[in-house]
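Novice: Sequence plus predicted model, see below.
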Amino acid sequence: MPPFATARTALAALRADLAGEVLAPGDAGYDAARRVCNARIDRRPAVIARCAGPDDVVRAVCFARELDLRVAVRGGGHSVAGMGVNDNGVVIDLRRMRQVTVHPGAAAVRVEGGALTRDLDRATRPYGLATTGGRDSASGVAGFVLGGGSGRLERAFGPAVDQLLGAELVTADGTAVRATSEEHPELFWALHGGGGNFGVATALTLRLYELPEFSVALLGFRPEAGPAAIRAFREVVATGPPEVSGTVLYLTARPEPFVPGHLVGTLLCLVVVTYVGGADRLRGFVRPLLELPHVSEVLAALPYADVQGMFDTPCGLRHHGTTEYLTALPDELVDVFCARARALPIPGGCRYTLWPLAAAPAAYPDPRADATWAVCPRGVWADPADDARVPVWVEEARADVRPWRTGAVHVRLVGDAGRDRVVAGLAAAHLDRLARVKRRYDPDNMFRFNHNIRPV
């Protein structure tokens, strides 16, 4: 730690220089600013720099380097894994930087580092344009994209990281750079899945696609009907065009327009099928599901932005989740998945999710190359007394799928689960190359409060 007088002088200078806000323990607003979505995480950074723009980010990085303090970067999202906040370090908080600028003629959008998925979707909607975004409207765009980005439009348009046209970063020495296929090309390559290891992403430029129509089918099944419903969903995905995608969720039914009142509070297998197109054609695609006995049904054209917010992560509760990529979805795995899902440990926020993947190009450090499906068991609960019980269910669900997993993971959906899981989420075949990029742009590993790539 630096001498107290030095630290006090540097903090005073940072407060004076920042256009945004600087918070330290004892300041009004400090406790609210350090809080993340996951109530299990309670960390107390020495300084929170709530940056108003790239110049503020440069000042905050230089401040941290001067005092040799660890840095955590808080993007716009809920930070369920808790990597946007640390103890006794500096948090560079981008949540004031949420501007989204659409360039319809170029079919591109510039998104600041603190913007949420809902900010992106609302900005592009008036133009009939969209890009692959997170399934949770409160997820931060920058973290989602740079972590790989699996979303509802990925089968039609590709994973979110494939839409990255350019990134504006502040690197560990306080330099503002722009990375594209022509400027800092090796850094640009590494950002396709390498996350926040190389600097603070102050803005991303993403490719957009025309999305004049979007429709969704939401079909509720009783838990015992889950295996038949998932097999039918598998058929819909396998025989439909790439514009057809979706998700299966086992969850406790909430008061929603598509859930009858007598089902609220009971376990439900919900099949969500999305289509980049009109509702009439979607009805034809989902006929195998419609022919099965089901307890609720909605099939309609809905704005993509509205669908995005249907199953958002509840904040302020306790969370533990993980993910696994799967080579296939055979009948045996369907039965194993449904059996574990029917044992959801806590009524309420716990859910078990299954979705199809789009292939990722081998040129980038994305580990999903051999994966066709993903599963994500997520525990959400309120009582600290359940802190042991619920994570056990999550890890048992992960163990269930071991015979079919690729060994890779979706790094954004994995918390602090050890070095092996980091390697699995960053594509082991590319790790040496990523480490060389890390050495060039962050040789001292300033940005290490993440799924960390160690510099060579």
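Specialist: Done, it's in. The structure displayed is predicted, hence computed values, not measured ones. Numbers count the residues shown, from 1 in each chain.

Novice: From now on I want contacts and neighbour counts done on CA atoms only, so please keep to that.
Specialist: Fine.

Novice: now residue 109, what's its secondary structure?
Specialist: strand (DSSP: H, G, I helix; E, B strand; the rest coil).

Novice: Which is the succeeding secondary structure element to whichever strand or helix holds residue 280?
Specialist: Assigned by DSSP states H and E, residue 280 falls within helix 279-285. Proceeding N to C from helix 279-285, the next assigned helix or strand is helix 287-290, under DSSP H and E.

Novice: other SSEs contacting that next one?
Specialist: Helix 287-290 sits against helix 226-239, with contacts defined as 3 or more Cα pairs under 8 Å, 6 or more residues apart in numbering; DSSP states H and E.

Novice: for the helix it packs on, which positions count as buried?
Specialist: Going by neighbour count (16 or more other Cα atoms under 10 Å), the buried part of helix 226-239 is 226-234, 236-237.

Novice: now, among these, which is nearest to residue 314?
Specialist: residue 226 (24.2 Å; Cα to Cα).

Novice: Sort out which residues of stretch 308-316 are buried, please.
Specialist: Quick answer for stretch 308-316 (16+ other Cα under 10 Å): 308-309, 313-316.

Novice: Please tabulate those residues in JSON lines, including the columns distance to residue 418 and secondary structure.
Specialist: Formatted as JSON lines, these follow (distance: Cα to Cα, whole Å; DSSP: H, G, I helix; E, B strand; the rest coil):
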{"residue": "308", "distance to residue 418": "31", "secondary structure": "helix"}
{"residue": "309", "distance to residue 418": "31", "secondary structure": "coil"}
{"residue": "313", "distance to residue 418": "24", "secondary structure": "coil"}
{"residue": "314", "distance to residue 418": "25", "secondary structure": "coil"}
{"residue": "315", "distance to residue 418": "24", "secondary structure": "coil"}
{"residue": "316", "distance to residue 418": "25", "secondary structure": "coil"}
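
Novice: hold the first one in mind and look at this next one:
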Amino acid sequence: MSIGSDRPHAINWQALADALRGPLLRPGDADYENRRRVWNGVIDRHPAAIACCADAEDVCTAASFATRVRLPITVRGGGHNVAGLAVRDDALMLDLGDMRHVDVDPQARIARIEGGALWQDVDAATQPHGLATTGGFVSTTGVGGYTLGGGVGWLMRRCGLAVDNLLEAEVVLADGRSLVASEQRHADLFWGLRGGAGGLGVVTRFTSRLHPVGEVLAGVVFHPIEAAPWLLRTFRDVTPKAPDALTAMLVVTSVPPLPFLPASAHGQRAIALAYCWSGAPEQGARTVAPLAGYGQPLGRHEGVVPYAVWQRTFDPGAPAGHCYYWTTSQLDDLDDMLIEVLLRHAEAPPDPLCELHIHHLGGAVANAPSTATAFAHRDTPFFVNVIGHTAEAGRFPAVRDWTCSFRTALAPHARRGVQPNFAGETADIDTRAHGVVAQARLAELRARYDPLGLLAAWRGG
């Protein structure tokens, strides 16, 4: 049965409002405009209603209602997905923003995380115990969408992806039923939740493994853009052999007005090394020296800091309400020809806020079996994210065109797939985030757990 068939001509919204503990917002209601907005300011969609869920029971109630009236459902956790999967025109948004509690069991080293939590909520609860798990590169990212898309981050090479640390998930299905998925129960669903990019159910609670992580050796070193070819080649050579405790990235960016950087360089294009070492600091200093010790940098900010402090370092570079368009490419190598392509496009963007991020994988990410979860890119040595970003809506078309042309230039050098958490187009998440076998398996799971397709928001744009 298709969405919309057999739908009553008038939806009794008051019945849903009366059944919820949290408020139900309709267009024109106070806070509707605020709640419909997501992190990416380009996304301007108007749901039919927003159910501000107070707890998992509210999620069950709202999902059951949507099934009865054949109404598409979207789920807002942190609202940080660049393609705006949290909101869709004329759908029912389940807003989990009031469900952010994190309960930590330090002896068992697990955290029980409500579906609306952000990574800063998790860090605040786990760090007093000297514990952490892999979270986003910025702390304002929501746990839910990030985990369902795989979950790369500063701890991934030592601790694995977010999906590798997920022990079980409490899930509300589209018809309102609630169940617990794990390796022992509903294992097929559990496989799909770990990297399948959503569309299987609403996770109201994640139970995740924690690791001993207190302080980390971390930093950022800015170089003139002229140093970029050398740094990229060294990054290519050093990172595949690096110990698992090191996660690093190179960022082509514009020099920000930070106190450790010379005023004369502010606004110029540069390349920055950012790194996080979660092992013994002395070994980390030796390991990162071939990259961090190169040449005459414009400036550096490094040291031993609490992991939660480092996790917030890049939050100012991703403010809510700006206009974003991203793309991502998976790479087998950073050969010299590819390096030339990367730099030619990254050096002259249409807005100084645009960036290029070059990452490496390996370590615990690659050590897990490729079929253990739905995440499709474990064996990829490198990936790049092209971050189209502007604070001015009038510049957005040029930023989007630049990002798309960058992707076209990278295509001859890249694998076909994309990481769903960095895909700017919903169509890419549906068609290019997984291989043929995984795609078929996910389609079968969606047909079983959401036969009406109410949760597959991207299918309708």
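Specialist: Done, it's in. Fair warning: this is a prediction, and the values are worked out from it, not measured in the lab.

Novice: TM-score for the pair, please.
Specialist: The TM-score (TM-score structural alignment, normalised by the length of structure 1) is 0.94; 447 aligned residues with a Cα RMSD of 1.8 Å.

Novice: Contacts for the helix holding residue 280 of structure 1, please.
Specialist: 214-217, 236, 240, 274-275, 299-301 (Cα atoms under 8 Å, 6 or more residues apart in numbering).

Novice: now it: how far from the chain's centre is it?
Specialist: On the basis of Cα atoms, centre = their mean, to the nearest Å, helix 279-285 of structure 1 sits 29 Å off its chain's mean C-alpha point.

Novice: Can you point out the buried residues in it?
Specialist: Counting neighbours by 16+ other Cα under 10 Å, helix 279-285 of structure 1 gives 279, 282-283, 285 as buried.

Novice: since we're on whatever residue of structure 1 lines up with residue 195 of structure 2, how many residues are nearby?
Specialist: Alignment note: residue 195 of structure 2 maps to residue 193 in structure 1; criterion TM-score structural alignment. When neighbours are defined as other Cα atoms under 10 Å, residue 193 of structure 1 has 28 of them.

Novice: mind checking how far residue 193 of structure 1 is from residue 426 of structure 1?
Specialist: As judged by Cα to Cα, to the nearest Å, residue 193 of structure 1 and residue 426 of structure 1 stand 7 Å apart.

Novice: ok now do residue 406 of structure 2, which residues does it touch?
Specialist: 345, 386.

Novice: Map it across to structure 1 for me.
Specialist: That one, residue 406 of structure 2, aligns with residue 397 by TM-score structural alignment.

Novice: With residue 132 of structure 2 instead?
Specialist: That one, residue 132 of structure 2, aligns with residue 130 by TM-score structural alignment.

Novice: Kindly report the same for residue 115 of structure 2.
Specialist: Aligning on TM-score structural alignment places residue 115 of structure 2 opposite residue 113 in structure 1.

Novice: Spit out the contact partners of the nearest residue to residue 7 of structure 2 once chain neighbours are set aside.
Specialist: The shortest distance from residue 7 of structure 2 to any non-neighbouring residue, by Cα to Cα, 6 or more residues apart in numbering, is to residue 69 (5.1 Å). By Cα under 8 Å, 6+ apart, the contact set of residue 69 of structure 2 is 4, 6-8, 11.

Novice: Tell me, of those, which are also contacts in structure 1.
Specialist: Counting by both residues aligned by TM-score structural alignment, their matches' Cα atoms under 8 Å, those that remain in contact in structure 1 are 4, 7, 11.

Novice: My read is that residue 37 of structure 1 contacts residue 312, right?
Specialist: No: the criterion here is Cα atoms under 8 Å, and residue 37 of structure 1 misses it with residue 312 at 11.6 Å.

Novice: just so I have it, where are all the strands in the stretch 351-456 of structure 1?
Specialist: 351-356, 373-381 (DSSP state E, counting those that start in this stretch).

Novice: Read off where the longest one ends up in structure 2.
Specialist: Mapping strand 373-381 of structure 1 onto structure 2 (TM-score structural alignment) gives residues 382-390.

Novice: Done for today, thanks.
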